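K.L.:
how would this look folded up:
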Amino acid sequence: MLKIGFLLPPGFQIMGLAAASAFELANTTAREHLYGIGFYSAHGGAVVNSFGASVETQPLARRRLDTLLVCGLIAPAPTDSLTLNRLRAASRLARRTASVCTGTFLLGEAGLIDGRHVTTHWLYARALQQQFPAARVDADRIFINDGPVWTSAGMSTGIDLALGLIEADYGSELAAAVAKKLVVYHRRAGGQSQHSALLELGARSDRIQRVLEYARNHLNSALTVQELAGVANLSPRQFSRAFTTETGQSPAKAIEHLRLEAARLMIEQSRHTIEEIATETGFIDTERMRRAFLRAYGQPPQALRRIARMA
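P.N.:
Below you'll find the model as predicted:
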C-alpha cells in the first residue's frame, strides 16, 4: 500500500482535497487497498481551511510517506518556519513530493524547486518565478513532473495530477477507469494548456480579434502574414508589431497554437484520420503535425487519440 499524505497549511483551499477522491476510487476500482490517505499539519489537530471549516490532522514530524502532497492557499502567503521544516524533513523521506495550485510556493519556500521545472495557477506564475528565480516556471501547463517533484496548476488540476500519479504507479488502464468514474476527461496531459488558445492570446483591439477569428475559421489555408495583415488593414510590418504587442506571441506561434487546439479536438472527438486532420487544420502533412504535438503536449497525435478512446 502506498501512503499519500496531504499537508494542510492553515487556510488551505478545500478544493485541494479533491485529489483524494482519485486515490479512493483507485482502491475501489482495483478492489485492492492500493493507497492509504492521511491528513497532516506541522502541529497536528484541527486545521481551518479557507471556507472556515476544519479538518483534523496528524503531526507531520518523522512521517514516512510514499507521496507528500501539499495543498495550496487561495492566494500565496508566507509559511511559518515549523511547517517548512516539517515539509523539508518529510520530503526527504518521501518517494515523491507534489503540490496543488499555490502549494508550489510552499515547496519553493522549503527549497524544493530550485532547478526544477514547475507550474502553478497562471495568475501567480509570474510571482512564483520572481520569488524563486532558480526554478523554471511554466505558466501554461496543467501539471508537471520533474523527477520526484510534481506540481499542478489551479485547484481542479490536482485531480489531473492525481490521475498522473496513479498512471505512473499502476498504469494507464487503471487511471482511465478512475477518470471515467470521476466523470472527468482522461486525462488532461501535463502539457495541455491552462487556457483555450483564443483566451490565452487575449487580443485587445477589434482588428486583432478579427484576425484571430478569421484565422480560426480558415485554418486549412496558409494564413501568411500578408494574408492576416490584409484582414487587419495593416501593412505586414505594422501588423506583426501590433499582433505581438497585443498577444505576446508572433503571428506564426499564435497560428500554430490555434491549429494545435483544433487538431487536438478533432483527434479526441472525431473519426477523421490523422492525415485528414493534418490537412483540415493546416499542418500540410502528418509529420509537421506530429512534431508540433510533441513540442506542445509531449505526445504524438496517435497517443492522444488512444487516451481519449480509453475514457
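
K.L.:
only C-alpha atoms for contact and neighbour calcs from this point on.
P.N.:
Will do.

K.L.:
Spit out the contact partners of the residue nearest the centre of the chain.
P.N.:
Centroid check for the chain by Cα atoms, centre = their mean gives residue 142 as the closest residue, at 0.7 Å. Residue 142 makes contact with 119, 152-154, 157, 160, 188-194, according to Cα atoms under 8 Å, 6 or more residues apart in numbering.

K.L.:
Just these: which are in strands?
P.N.:
residue 152 (DSSP state E).

K.L.:
Can you give me the neighbour number for the nearest residue to residue 289 once chain neighbours are set aside?
P.N.:
Spatial nearest neighbour of residue 289, excluding adjacent residues (Cα to Cα, 6 or more residues apart in numbering): residue 283 at 5.5 Å. Using other Cα atoms under 10 Å, residue 283 has 23 other residues around it.

K.L.:
Secondary structure of residue 283: a helix, I assume?
P.N.:
No - counting by DSSP: H, G, I helix; E, B strand; the rest coil, residue 283 falls outside a helix, being coil.

K.L.:
pretty sure it is touching residue 291, no?
P.N.:
No - if you go by Cα atoms under 8 Å, residue 283 and residue 291 don't touch, sitting 10.2 Å apart.

K.L.:
what is in contact with the two at once?
P.N.:
Joint contacts of residue 283 and residue 291 (Cα under 8 Å, 6+ apart) do not exist.

K.L.:
One more sequence to fold, the one below, so I can look at both together:
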Amino acid sequence: MSRRLALVIFPDFQLLDVAGPIAVFEIAERYRPGSYDLTVEAVEGGQIPSSSGVCLAARPLSQGPLHTVMVSGGDGTRDVEGLQGIVRWLRTVEVQRPTSVCSGAYLLAEAGLLDGRRATTHWSRTDDFARRYPRVKLDADRIFIRDDDVWTSAGITAGIDLALALVEDDLGAEVARMVAQALVVHQRRPGGQSQFSALIDLGGRTGRFGPLMDWARANLALPLTVEQLADQAAMSPRNFARAFVVETSTTPAKAVERLRLEAARAAVENGFDPIDRIAEAVGFGDPERMRRAFLRAFGLPPQALRRSARS
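P.N.:
This is a model prediction of the structure:
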C-alpha cells in the first residue's frame, strides 16, 4: 500500500524540518518500495524560500485524500495570520494522520486539530503557544507526542525522530531501525525524552547558569541539592530555584537528573562497568532509582540500552 504523504511548507520555513523527514521516508522507501508517495507542497506551489534562503520546489496543496500531512515549522509561523491558506486547507482536507514538526504545531492548532489533545512544540515557543491556544494540552518537555492519529514534535532534529516513529508505526520496528542505521542515527529517541537537555547544557536561554551546569556535571556524585546549587551560584535557594525555572523551563532537580542520565547512558552504552557502579558514580546511588529514571527518559532500562548498543 502506497501512503500519500504531503510535507507542507511556506515562506521562511526551517529547511531541516523538511529535509530530515524526507531523508527518513526516502530510505524507508528503499527498504519497502511502494510504501510512500511523497510530495512537498505549498499553498500555490512554486519555489518556496526557507529561512536560510535555500528554496524548495513545491506543488500546490493536494485535494486529498491523504494518509499523512506533515507541517514544517520555522520563522514563517510567527505570522500565523499570513498562513491562513494552509489553515483553511487543514480544516477541510481529508487526512488520516496530521503531524507537525517544531512550530508547525501552530498551524495544526490554528486549524483546531489540536483542541483537547496533548501536543508539543519547540521549547522557545511554548509560552506563546500556551497563551494563543489554551485548549491544547501543551506538554513542552517532550521530543514528540502522539494523541490518537495526531502527532506533534519539538524543534528541528526532532522531526527525524518523529519521522522514524511514523515509519515504525507504518512498517514496523525493524524497518525503522534499518533507516536509523542508514542515517547514522544511533537510535530513535523515545517521544518521552526531554527536549530541554540542550537548553540545560547551555545554562538557560541567556547562558546565565552555564558555569553552574559545568560544575554540576563535574560533581555528579554529590547530592546536588537546591541549596548546594544555590550556594555555588551565590544566590538564595528561593531566588535560585525561581530564576532557574525561568531560564531553563525546568526545575533544578530535573536538570540534575538530566545530567546524571546523560552521563549514565554514555557509561552504560560505551563502557563495561557494572550498572550499580555507574549508578553510584553519577549520583543515582540506588540502581533501581537509575532504572526508573531510564524508563521515564528513554523508555528502556539500562541493561536493554547496553544490549542495543552492543548489537
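
K.L.:
any idea which helix is longest in structure 1?
P.N.:
The longest helix of structure 1 (DSSP state H) is helix 251-269.

K.L.:
Show me what that one is packed up against.
P.N.:
Contact partners of helix 251-269 of structure 1 among helices and strands, from 3 or more Cα pairs under 8 Å, 6 or more residues apart in numbering; DSSP states H and E: helix 197-201, helix 206-217, helix 236-247, helix 274-280, helix 286-297, helix 301-310.

K.L.:
Nearest approach to residue 126 of structure 1 belongs to which of the ones you listed?
P.N.:
With respect to residue 126 of structure 1, and counting by Cα to Cα, the nearest of those is helix 197-201 at 15.1 Å.

K.L.:
Check which residues of that closest one are buried.
P.N.:
Going by neighbour count (16 or more other Cα atoms under 10 Å), the buried part of helix 197-201 of structure 1 is 197-198, 201.

K.L.:
Distance to residue 135 of structure 1 added to the residues you listed, as a markdown table?
P.N.:
A markdown table is the format used below for the buried residues of helix 197-201 of structure 1 (distance: Cα to Cα, whole Å):
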| residue | distance to residue 135 of structure 1 |
| --- | --- |
| 197 | 25 |
| 198 | 28 |
| 201 | 25 |
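
K.L.:
Which parts of the stretch 51-200 of structure 1 are strands?
P.N.:
Listed in chain order, the strands found in the stretch 51-200 of structure 1 under DSSP state E, counting those that start in this stretch are 54-59, 67-70, 96-99, 117-118, 136-137, 143-146, 149-152.

K.L.:
and residue 310 of structure 1, how far is that from residue 173 of structure 1?
P.N.:
Residue 310 of structure 1 sits 8 Å away from residue 173 of structure 1 when distances are taken as Cα to Cα, to the nearest Å.

K.L.:
where do the contact lists of these two overlap?
P.N.:
Counting by Cα under 8 Å, 6+ apart, residue 310 of structure 1 and residue 173 have no common neighbour.

K.L.:
of all the strands of the stretch 51-200 of structure 1, which lies closest to residue 232 of structure 1?
P.N.:
Closest to residue 232 of structure 1 of these is strand 136-137 (Cα to Cα; 33.8 Å).

K.L.:
mean shift of the closest one relative to structure 2?
P.N.:
Here the mean offset of strand 136-137 of structure 1 against structure 2 after fitting is 2.2 Å, by mean Cα distance after the TM-score superposition for structure 1.

K.L.:
roughly how far is that strand from the heart of the chain?
P.N.:
13 Å (Cα atoms, centre = their mean, to the nearest Å).

K.L.:
contacts for that strand?
P.N.:
115-120, 125, 128-129.

K.L.:
Which among the helices and strands packed on helix 251-269 of structure 1 is found nearest to residue 256 of structure 1?
P.N.:
Closest to residue 256 of structure 1 of those is helix 286-297 (Cα to Cα; 7.9 Å).

K.L.:
Mind listing residues that contact the closest one?
P.N.:
Contacts for helix 286-297 of structure 1 (Cα under 8 Å, 6+ apart): 189-192, 256, 260, 274-275, 278, 283, 299-301.

K.L.:
which one of those is nearest residue 42 of structure 1?
P.N.:
Nearest to residue 42 of structure 1 among the contacts of helix 286-297 of structure 1 is residue 190, at 30.0 Å by Cα to Cα.

K.L.:
Return the distance of the closest one relative to residue 152 of structure 1.
P.N.:
For residue 190 of structure 1 relative to residue 152 of structure 1 (Cα to Cα), the value is 8 Å.

K.L.:
more crowded one of those two?
P.N.:
The neighbour comparison of residue 190 of structure 1 against residue 152 (other Cα under 10 Å) goes to residue 152, with 29 against 22.

K.L.:
so what's that one closest to, chain neighbours aside?
P.N.:
Leaving aside its sequence neighbours, residue 152 of structure 1 sits nearest to residue 143 (Cα to Cα, 6+ apart; 4.0 Å).

K.L.:
And for residue 113 of structure 1?
P.N.:
Leaving aside its chain neighbours, residue 113 of structure 1 sits nearest to residue 135 (5.7 Å; criterion: Cα to Cα, 6+ apart).

K.L.:
For the one you found, what is the corresponding residue in structure 2?
P.N.:
Counting by TM-score structural alignment, residue 135 of structure 1 corresponds to residue 136 in structure 2.

K.L.:
Enumerate every residue touching its match.
P.N.:
Here residue 136 of structure 2 is in contact with 109, 114-119, 130 (Cα under 8 Å, 6+ apart).

K.L.:
Buried subset of those residues as a ChimeraX selection?
P.N.:
Under the burial definition 16+ other Cα under 10 Å, those of these that qualify are selected in ChimeraX by:
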select :109,114,115,117,118,119
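
K.L.:
Serialize the contacts of residue 136 of structure 2 to CSV and add fields for distance to residue 10 of structure 2.
P.N.:
Formatted as CSV, the contacts of residue 136 of structure 2 follow (distance: Cα to Cα, whole Å):
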residue, distance to residue 10 of structure 2
109, 16
114, 20
115, 23
116, 26
117, 25
118, 25
119, 21
130, 23
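
K.L.:
Tell me if I'm right that residue 110 of structure 1 and residue 82 touch.
P.N.:
No - between residue 110 of structure 1 and residue 82 there is no contact under Cα under 8 Å: 10.6 Å.

K.L.:
Have a look at the two and say which one is more surrounded.
P.N.:
Applying other Cα under 10 Å to residue 110 of structure 1 and residue 82 shows that residue 110 carries more neighbours, namely 20 against 13.

K.L.:
Find the nearest non-adjacent residue to that one, please.
P.N.:
Of all residues not flanking residue 110 of structure 1 in the chain, residue 84 sits nearest, at 5.5 Å (Cα to Cα, 6+ apart).
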